[in-house]
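Trainee: no sequence on hand, only this structure:
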């Protein structure tokens, strides 16, 4: 299958991709080899220290170095590869995106710091944003210059997202027309490092549930914004609380019209279930391989029950990949359908079981910290952080509702 794209020949602006020419991209295998070669050549020197850094429960690791790596990738044209060429991407199809994420994981490259901007907000703006919004926000995302976080969950509106109470008030005075944001968001990944946050807020104070919401683009480095880190079981603080006390968003920094926020927010969640999840599964397979090595080294692999669980985990992770690929078949516009909720439940429950299996393989030593004050090894961190896998990115209960209503066609929940 050829990736020749007439738009690419005309994409010669300052934000055009700077990666390999079309030649290496002529086939999926060629694309895969080109990216693999680039990773081998560039994950060297200072960037060699970034290998394996970051990820769930470890996102504090080498953040500045990983951000530099993100910009290095961008300079070579290896960010936003699924974006249309007219917006600075490569226009890569699903097969090439799968190859990209798999090769990235296989190279043990560092966890990305710009995932929320590149994989969530960027595609949302490409699909639903205005031309002015696309010109303002997409190039800095592609270059790794501006980082984003997601302002959805609240203390009283987590799994039940339609219950958001954060409000956006319209002002039209001497300072010009704008929005003022009041409320609180929670479990906000990267809020301390992010420059911007896309915030789901209530623009109509008389509205309820999914109606009367707005999807606003809010700068975080301003008065009226306070970020408080949340210390987790792992001792780290990837997640944060964000308090808005009159924070300002410009009048034209709302995606869609006031009242259309729910539709835009659901589009973003669809992109979150996209092809990048396949890279996660490659990482899970690497984790399992490492755990099997531990079991062989400490002798627990000879225990028939543990050996059976390790075998089942291996079979299941391969089935997980097949399920995800089937979900991606026929994918259009970069956002899978509600069937992707099946994959989310699958990987979340599998990874949580892997954490439990890791503790049984490690044995009693897993109950002891490696050093003061709270120095955890990779298996302890995996066990603790994976308890949240069935909650973040959509709880199991919500995913089952989506499958029931949108896949099986069962009656909707009355609260909707």
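Mentor: That came in fine, so what should we check first? On a predicted model such as this, the values are computed, not experimentally measured, just so you know. Residues are numbered from 1 along each chain as shown.

Trainee: please count neighbours and contacts with C-alpha atoms only from this point.
Mentor: Noted.

Trainee: can you give me the helices for the stretch 201-350 of the chain?
Mentor: Taking DSSP state H, counting those that start in this stretch as the criterion, the stretch 201-350 of the chain contains helices spanning 261-272, 277-298, 304-328, 340-362.

Trainee: which outside residues touch the second one?
Mentor: The set of residues that contact helix 277-298 without belonging to it, under CA atoms under 8 Å, 6 or more residues apart in numbering, is 98, 101-102, 104-106, 301-302, 310, 313-314, 317, 320-321, 324, 347, 351, 354, 358, 361-362.

Trainee: now, of the residues you listed, which are buried?
Mentor: 98, 101-102, 104-105, 301, 310, 313-314, 317, 320-321, 324, 347, 351, 354, 358, 361-362 (16 or more other CA atoms under 10 Å).

Trainee: okay, residue 247 and residue 200: tell me how far apart.
Mentor: From residue 247 across to residue 200, the span is 14 Å (CA to CA, to the nearest Å).

Trainee: again with residue 327
Mentor: For residue 327, the distance to residue 200 - CA to CA - is 28 Å.

Trainee: neighbour count winner among these two?
Mentor: With neighbours defined as other CA atoms under 10 Å, residue 327 and residue 200 compare such that residue 200 has more, 28 against 21.

Trainee: residues near the closest residue to residue 324 other than its chain neighbours, how many?
Mentor: In space, and not counting its chain neighbours, residue 324 is closest to residue 343: 5.9 Å by CA to CA, 6 or more residues apart in numbering. Look at residue 343: counted by other CA under 10 Å, it has 21 neighbours.

Trainee: same deal with the one 3 residues further on?
Mentor: The tally of other residues near residue 346 (other CA under 10 Å) stands at 19.

Trainee: cool, residue 263 as well?
Mentor: As a burial measure, residue 263 scores 16 neighbours (other CA under 10 Å).

Trainee: tell me where the protein has strands.
Mentor: Secondary structure of the chain (DSSP state E): strands located at 148-151, 167-173, 176-185, 196-202, 213-219, 225-229, 240-250.

Trainee: what is the shortest one packed up against?
Mentor: What that stands for is strand 148-151. Using 3 or more CA pairs under 8 Å, 6 or more residues apart in numbering; DSSP states H and E, the elements in contact with strand 148-151 are strand 196-202.

Trainee: use this one as the comparison:
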């Protein structure tokens, strides 16, 4: 979505990129028509984050003429996308202001997060309220078949859906909706957007799961504003995403933020990427389960391990998780020195172990320039950044 703080020229360029990313480039819009579309999106976004609000407030905040705002608002009212919701009496002299709100039932949006053994999904309304959430197990040998079947089912039940956003673990080109590689799904060169577009009658967009979780996965009606942050997600693998000015950085080959393949141990085990000592190979949940197996532990559910209980039962488990913090801290040094983010957010099952957090911070502090470390906030998130929600929100805000 265009950044309202940048100039008109940059806004037009940003919006064209969004249109390209969301597949809206088949019928190019230029000149005043494009500017009108930008203004309409900005007005809708302002109403979403400031409702109830008046036409005058919108015009002043967006620095758009009152006449332009009035014309667009009237169109949105006719399209049942917004509604008038009362009067705000003036303080002192002046005319009463008619207040505007979004209509929650105007549109819906669907988000999917695809994993090797299940697909989680969420359906949101126009105000980002949750309408339905759930997951389905992969019953067939084909993950792709399950993605198609679930997408068709949801699209048929939610008739006002603006589109379906799909989060994939792997290297994804979001402009094409093309999955270059997903080791987790055993996919290579899958044109997912093209395949699904022939199966469902709504627009489809495809994203990297970690990047879209960082960009939109915790978005509320009033999103948290940060100049920049680096998000790290530790699960079956390890992914990262750098977000600046509310825009995720994809990189030239869509691999920006791949912190999982930073080498943190020169004599460590060989990773599937060919390097030795990659962070993912050493501290991912897959690596942790291999460690537990070496101790003859056989957790019944890989997604629901009580790490606190395991650590209390066996000091070797506690020491292993604490050492994971040491390795993660080494990786953070490179993030801080190269990107200098305002905040680093870590989402990991190990967060429940205090010593993991302590070791991560001490390891990073020991190796980082003191001023840079002091001005970087490190957060061990207790909340889940949802890739499915992120994909759904992106569809709604960019459509």
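Mentor: Sure, I can see it. Note that the structure is predicted; figures quoted are calculated from it, not measured.

Trainee: what's the TM-score here?
Mentor: Taking TM-score structural alignment, normalised by the length of the second structure as the basis, the two superposed chains have a TM-score of 0.26; 186 aligned residues with a CA RMSD of 7.5 Å.

Trainee: thinking again about what came up before, contacts only, for the residue nearest to residue 324 of the first structure.
Mentor: 320, 323-324, 327.

Trainee: mind checking how far it is from residue 281 of the first structure?
Mentor: 10 Å.

Trainee: and the longest helix anywhere in the second structure, what's buried?
Mentor: The helix spanning the most residues in the second structure, taking DSSP state H as the definition, is helix 315-339. Neighbour counts over helix 315-339 of the second structure (16+ other CA under 10 Å) mark 317-318, 320-336 as buried.

Trainee: then stretch 54-70 of the second structure?
Mentor: 54-59, 69.

Trainee: keep only those of the residues you listed that are in helices.
Mentor: Filtering the buried residues of stretch 54-70 of the second structure for helices - DSSP H - leaves 55-59, 69.

Trainee: report the two of these separated the most.
Mentor: Farthest-apart pair in these is 57 and 69; separation 10.0 Å (CA to CA).

Trainee: contacts for stretch 312-326 of the first structure next, please.
Mentor: 278, 281, 284-285, 288, 340, 343, 346-347, 350, 354.

Trainee: repeat that for 6 Å
Mentor: Stretch 312-326 of the first structure has contacts (CA atoms under 6 Å, 6 or more residues apart in numbering) with residue 343.

Trainee: quick one: contacts for residue 198 of the first structure?
Mentor: By CA under 6 Å, 6+ apart, the residues touching residue 198 of the first structure are 150-151, 216-217.

Trainee: can you list those residues in a markdown table and add neighbour count?
Mentor: Below are those laid out as a markdown table (neighbours: other CA atoms under 10 Å):
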| residue | neighbour count |
| --- | --- |
| 150 | 24 |
| 151 | 26 |
| 216 | 26 |
| 217 | 25 |
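
Trainee: pick the one among the residues you listed closest to residue 29 of the first structure.
Mentor: Taking these together and measuring to residue 29 of the first structure by CA to CA, the closest member is residue 150, at 34.6 Å.

Trainee: how close does the closest one get to residue 216 of the first structure?
Mentor: Distance from residue 150 of the first structure to residue 216 of the first structure, by CA to CA: 11 Å.

Trainee: same check on residue 131 of the first structure?
Mentor: Residue 131 of the first structure is 16 Å from residue 216 of the first structure, by CA to CA.

Trainee: what of residue 41 of the first structure?
Mentor: From residue 41 of the first structure to residue 216 of the first structure the distance is 40 Å (CA to CA).

Trainee: ditto for residue 279 of the first structure
Mentor: Noted for residue 279 of the first structure: a distance of 29 Å to residue 216 of the first structure, by CA to CA.

Trainee: cool, residue 311 of the first structure as well?
Mentor: The gap separating residue 311 of the first structure from residue 216 of the first structure is 47 Å, by CA to CA.

Trainee: next one: residue 298 of the first structure
Mentor: The value you get for residue 298 of the first structure to residue 216 of the first structure, if CA to CA is used, is 53 Å.

Trainee: where along the stretch 151-300 of the second structure do the strands fall?
Mentor: 161-168, 171-173, 178-182, 187-190, 204-208, 228-234, 238-244, 247-248 (DSSP state E, counting those that start in this stretch).

Trainee: for those strands, give me CSV that also has mean neighbour count.
Mentor: Below are these laid out as CSV (neighbours: other CA under 10 Å):
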stretch, mean neighbour count
strand 161-168, 28
strand 171-173, 24
strand 178-182, 19
strand 187-190, 14
strand 204-208, 27
strand 228-234, 24
strand 238-244, 23
strand 247-248, 19
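
Trainee: of all the ones you listed, which one is nearest residue 281 of the second structure?
Mentor: By CA to CA (comparing all of those), the closest turns out to be strand 238-244, at 8.9 Å.

Trainee: what's the closest one packed up against?
Mentor: strand 228-234 (3 or more CA pairs under 6 Å, 6 or more residues apart in numbering; DSSP states H and E).

Trainee: report the inter-axis angle for the strand it packs on versus strand 238-244.
Mentor: Here strand 228-234 of the second structure runs at an angle of 170 degrees relative to strand 238-244 (axes from the mean of the first three to the mean of the last three CA atoms, to 10 degrees).

Trainee: show me what strand 228-234 of the second structure packs onto, helices and strands only.
Mentor: Checking 3+ CA pairs under 6 Å, 6+ apart, strand 228-234 of the second structure ends up next to strand 238-244, strand 343-347.

Trainee: could I get those strands as TSV with distance to residue 108 of the second structure?
Mentor: Output for these, formatted as TSV (distance: least, CA to CA, whole Å):
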stretch	distance to residue 108 of the second structure
strand 238-244	26
strand 343-347	28
